[in-house]
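# Here is a sequence together with a model predicted from it:
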Amino acid sequence: MDRTDIRLGVDIGGTFTDVVLEVGATPYSTKVLTTYAAPEDAIMEGLHKVCAQAGIAPSEITQIIHGTTLATNALIERSGAKTALITTEGFRDVIEMRTESRFEQYDLNLSLPEPLLARNHRYTVRERVDARGEVLISIDRAEVEALVDQIGNAGYESVAVGLIHSYLNDAHETLIRDVIAERFPDIMVSLSCEVSPQMREYERFNTTAANAYIKPLMKSYLGRLKGRLAQEGVQCNVFLMHSGGGIIALESAAEFPVRLVESGPAGGAVFAADIAARYGLEKVLSFDMGGTTAKICLIKNQTPKTSRVFEVARTYRFKKGSGMPISIPVIDMVEIGAGGGSLAHVDAMHQIRVGPESAGSEPGPACYDRGGKRPAVTDADLVLGKLDPENFAGGSFNLSRINAEAALHEHLGVTLDMDTQTAAFGLAEVVDENMANAARVHAVENGEDLAEYTMIAFGGAAPLHAGRLCEKLGVERLLVPKGAGVGSAIGFLRAPFSFEANRSVYMRLSDFDAPSIRELLNDLAQEARVFVRTCDADAEILTEYKVYMRYSGQGWEIPIQLTSEQAENPDAETFLKLFEADYTALFGRVVEGMDVEITVWSANATTPPQKPENINQSQAKQQATTQNNREIFDAALGTSVEAEVHLRDELAPLARVSGPAIITENETTIIVPSSRQAHAQPDGTIDITLKKEALQ
């Protein structure tokens, strides 16, 4: 056996930890409950299970790629380290003032989210750098030393340093770091010039504060994980999935943990893009639903859409602007609190509300019989017949229908005067409609018609709800790939090593300076390549370039892709043509007579993507037969129906299954509604489409 072919993917979710082992082309996978106090315990449990399945020793693993929600959860739950912010005098309240925009214009009682760091944790120094990077007020080292002593004696574990315009001149920030290192070497430091060297101080300061806030937690966890792996004889390299859809070294992840905030969902988007490439699909709606959240992403031309700013921990109905902005490269997706563990309640208007609060794995939904008393989405799925209580998660534990019914009755049925099944139906419809609305809004924001898209569903809960979601959205085709229950972990194993470096340098096209641009892009490319080399010193590296451009006076930019040739030989006319083409595609017209400006420059170094094998798609040839049936509730019909139950592993290639039907496997369950039919593709993917009579 070739040792280089044994790779492990691990995804820590809010409820389950997914572990996938690939020995050559053969996958082995398992799901274990996440252990919050020590997440590495669940990893080790899953590692031993898949190694036993494969008949190998843990020491034979040659590469581990890991993604986690720990960073996200720490920001949402405000459970990070005691952190201080040092900023320029006069800018102490930037992270509290935000951008002064209202995310809900007509709510007279609107409450803005509390800043990550309270005011008495924010400190200032007298210094000033202008918008050209020139020093207006020099920093006083003696003042810095006195401030650092004050911070160190107050017991802070971590310090964020964010000074005005430090992305153009980092001398003052690096001096502060040097003083902290000399006087309090145990305090961790995050500099905005390294974490997010971009304009817009609110986003930059907040991102740096978030990095500092979670840095001690993530460094401690990653150190413990490496130690536990060493105890098991696992000596291979450990890499982390970052939010932009690539892989970075463990050491880089520990230094910049804010880049891990969307690592799990990013792995899912990579997984969906890989399936899209195998099936030759140009427009895909990626639907990832786990135990805590649901993630929806648009994938065009087999490439997930990316962004350089996103929000975590939205507090007001998931509205844009109500969360914590993080300014890092990220795969653009909408994420809502709708997972198997999402809890339901009745609000003051006597309406069922679901999420964002989740039961997680401790105690979990009521049906887990681990102490949970409130109804969760999984409880509704069980009562509606979608889940087999004796064969959940591969039979690793049984579900209690009695507990699920009791929770639904007590918290929904009594208040709303409805029976248990109706309460479960209402809960499921609310969560499905929430996800459908999120998908519609995301599509409208991107100018897309979802009727032209194919849905790819994965995650432990997505195949249970994807069929109903397609009915609501008018999506005619749904693919549930093999390994869907652990899709994000598989995505980690498909991702390239990559790192994106960016920097804000303001320039108008009328002042276009080609030599300076060439030097800037080369510097960014070199910076990005250094990070990739820490993962694989000998790999081939490709470099992708982007510039963010806008008309003078506009508030936001659009990303413009450059070829390597255009980056090496920058030309103002070429830049303008590229900008006008993309601007016209987005807004329908150009603005005549206006100067154009560039605000952010970016270089992404990446190893070549894996070339997926194309699937020879075929129509089903024969109807699958089964002796097993189970009653399920069909939401579109509003009644219970008799559904065939099939084991996914026993479905022959090209076998056809007519809905209503249930297709079960160890890590998830696929529900085929009455309006749909499914057939098994040669690679094991379940291809679900509208029945012919439904099209008429």
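That came through, no problem. From a predicted model like this one, the values you see are computed outputs, not experimental measurements.
# going forward, measure contacts and count neighbours with C-alpha atoms only.
Will do.
# Could you point out the helix or strand that follows the longest helix seen in the chain?
The helix that spans the most residues within the chain, counting by DSSP state H, is helix 201-231. Using DSSP states H and E, the helix or strand that follows helix 201-231 in sequence is strand 237-241.
# my guess is residue 209 meets residue 188, correct?
No - using Cα atoms under 8 Å, residue 209 is not in contact with residue 188, being 11.8 Å away.
# ok, back up a step: just want the angle from the longest helix of the chain to strand 237-241.
Here helix 201-231 points in a direction 150 degrees away from that of strand 237-241 (axes from the mean of the first three to the mean of the last three Cα atoms, to 10 degrees).
# try this one side by side with the last:
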Amino acid sequence: MESELTLSLSIDIGGTFTDFTLHDTATGELKVHKALTSPDDPSRALIQGLREMLEEVGVSPEQLRLVVHSTTLATNSIIERKGAKTALLTTKGFRDILEFGRERIYDMHDLHARFPDPIVPRHLRIEVSERIDRDGLTLSPLDLDEAAAAVEALVEQGVESIAVSLLHAYRSPDHERALKGVIDSRQPSLSVSLSSEAAPVINEYERTSTVAADAYIKPAVSRYIQGVERDLSELGYGGQLLVMHSAGGVLSADAASERPIRLLESGPAAGALAAGFYSEMLGEPDLISLDMGGTTAKTCVIEGGQPSQSNGIEVARVHRFKSGSGLPILIPVLDLIEIGSGGGSIAHLDNLGLLRVGPQSAGASPGPACYALGGTQPTVTDANLLLGYLNPAYFLGGRMTLDTNAAQSALDTLGSEMGMDAVGAAWGVYSVVTENMAAAARIHIIGRNKDPRNYSIVAFGGAGPAHACEVARILGATNVVVPLGAGVTAALGCLAAPLSFENIRSMPGLLEQSDWDAVNRAFAEMESLGRGMLTNAGVSESDVTLTASADMRLVGQIHEINVPVPVGPLSGSDVEGISADFHEIYQELYSRRNLSLPIEVQNWRLLVSGPQPSLELQQQEATGSTSGNAAVKGTRRAYFANAHGPNQGGFVDCPIYDRYTLPVGATLEGPAIVEEAEATTIIRPGDSASVDSWLNLRIRVSGG
């Protein structure tokens, strides 16, 4: 009788590093690995790192039960404009909707603020004769012969992918489906995306922007996923490849290839899900995640053990941190905020002579100056090395040696521009990037009507633990959790994700006047579609869970809030309960109620999920001495702002602890440095830390 496979592998590809975790579901044992990303072909680092890890732990690909993957490929394809040559078919008279947008200035101080160029250029945006009204009734039939001729002409121009977005297709997708039938029959090699499938919502501009992006990235994402499947099969893996989507679940490889737009926040979502996992495991229902990697830092608010969610994002912003300057994408997504503050973020002086860090990043190639791979500009990693926080001989567990002289040279140049020495410049870089992260996190949290002082911080990513205590001090938070294997914790989040897919239907109108028969038909259609996708991925009918909700607002408002609704047939008798839930959530968000205005429903949503994966980490018991002295492997001089008293910075000797030999119950007093292969934790003077039964570092942050 064959033994049951118990090993699950997750792979998270970031802009600088590719992370791996191997989890044994039988014992809870966790193994981790980290490798430099190969930007020209991410799958190369994926397969090479996989080989290295499996060889290191003595496991063959045949022993894996599951592989889950998160990637930034979809987002990068849009940002770098490396997608397919894409055309748009749209209703006559609506060719320029991608240029019109919302005609809203995102920067009130810049009347010439530039918007991103449309993904589809004007000469590839083709009008077709047809018209459906707002109720889904046909006013003018679709001219199939005209459409077929247009498709032939586009193929002659070298178009690889076609987006279809017709007016009011969210109410009736018949014309879009007919167009797809024409394209498939005449040009079966063309990739096709329909707005009625990618984003069946009322917002015409956003719907068209979403389907255009989906069509733009579909060929590349499909080829990539199929290539990874093929590479894994050639290695001997015979199981299923699952791909992380933006809302914190996973899709089968086939579903991910068909709906690539759902993968835009695949990588960041994995980190947020990991934070949610630690929230539940540690009994800390309210957390702020700080996921700082080599290229960016991400924060997410965890409430009740769950990451907060949103109904859309922007990509390819002209100004990275200015809302409205990017391309709107309407997909379910975890509510994260991204900051251009990673280990590879480049430090420079702006036109006013002020020190800035990021958003430009050195990435994996050429990387920070200290990587000695050709980079010469000063980065956060260079600053951390010069401040004594990083061990040049133990980066990536000793598999990569950092060049201190190169970091010194890069920061000498920056320091001379600032009128200070290299150490002063390094501390400036560290302080600015930390303040940037704290400010972004504060705005994100306060925007949700919450107080950051009431939250603990869970810090991970290769650079997160080096900055977490200082971020916590700025926010007023007093507790920081650093998981074991912090450098690859985001990859672990992939293993906590259930198979899931959320569908949406726009049916705008007053809640009290809803056509409940139509609403129930929409829910039945969404359920059938979701169950079909999960069944194809191997989920049994009995393991499927349904979660229904609605996007609602008060009449006259333009922003909705998502409100849970009962699963099952709805009727007028449910209005009172749904209304009460709306007002409760509204009160929590805005600290007031407005009972005089009627409630309006914009969209109905249904999340179809499979079973929650079993993910438990090995718990340790305290045995013998709980002293951390045996884990000290030396000392190193490190710089702190309060090393010699308030506002008296300088270098002090810090004990260096080996993270892997710190026993359960060990307590550490700052200043101290805790090293592991994938990350380094900095404990400031005045702070203290202890090791819990899961070998997490629990740091108590002082106010100084």
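The structure has been received and is ready for your questions. Just so it is clear, the structure is predicted and the values come from calculations on it, not from any experiment.
# about what we covered before: now do the shared contacts for residue 209 and residue 188 of the first structure.
residue 159 (Cα atoms under 8 Å, 6 or more residues apart in numbering).
# Comparing the two, which shows the higher neighbour count?
residue 209 (32 against 20; other Cα atoms under 10 Å).
# show me where the stretch 301-450 of the second structure has helices.
For the stretch 301-450 of the second structure, applying DSSP state H, counting those that start in this stretch gives helices covering 380-386, 404-418, 422-446.
# Output those in CSV; the columns should cover distance to residue 32 of the second structure and mean neighbour count.
Putting those into CSV (distance: least, Cα to Cα, whole Å; neighbours: other Cα atoms under 10 Å) gives the following:
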stretch, distance to residue 32 of the second structure, mean neighbour count
helix 380-386, 21, 27
helix 404-418, 27, 20
helix 422-446, 26, 21
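# Out of those helices, which is closest to residue 97 of the second structure?
Of all the helices of the stretch 301-450 of the second structure, it is helix 422-446 that lies closest to residue 97 of the second structure, at 30.9 Å by Cα to Cα.
# quick one: the very next helix or strand once past that closest one aligns where in the first structure?
On the C-terminal side of helix 422-446 of the second structure, the closest following helix or strand by DSSP H and E is strand 456-460. With TM-score structural alignment applied, strand 456-460 of the second structure matches the range 454-458 in the first structure.
# Average offset of that stretch relative to the second structure?
For stretch 454-458 of the first structure, the mean deviation from the second structure after alignment is 0.5 Å (mean Cα distance after the TM-score superposition for the first structure).
# In terms of helices and strands, where is the spatially most central residue of the second structure?
Nearest to the mean C-alpha position of the second structure, counting by Cα atoms, centre = their mean, stands residue 268 at 2.0 Å. Taking DSSP H and E as the criterion, residue 268 of the second structure maps to helix 266-282.
# by contact count, what packs against that helix?
Judged by 3 or more Cα pairs under 8 Å, 6 or more residues apart in numbering; DSSP states H and E, the packing partners of helix 266-282 of the second structure are strand 7-13, strand 64-70, strand 241-244, strand 287-292, strand 297-303, strand 306-307, strand 333-334, helix 489-494.
# returning to what we had before: what is the aligned counterpart of the residue nearest to the centre of the second structure in the first structure?
So, by TM-score structural alignment, residue 268 of the second structure is matched to residue 265.
# Also residue 427 of the second structure?
That one, residue 427 of the second structure, aligns with residue 425 by TM-score structural alignment.
# The second structure: matching residues for stretch 594-609 of the first structure?
Counting by TM-score structural alignment, stretch 594-609 of the first structure corresponds to residues 597-612.
# so how far is that stretch off the chain centroid?
Centroid separation for stretch 597-612 of the second structure versus its chain: 22 Å, with Cα atoms, centre = their mean, to the nearest Å.
# With stretch 113-121 of the second structure instead?
23 Å.
# And the contacts of that stretch?
Contacts for stretch 113-121 of the second structure (Cα under 8 Å, 6+ apart): 81, 86-88, 98-99, 105-107, 212-213, 216, 316-318, 325-327.
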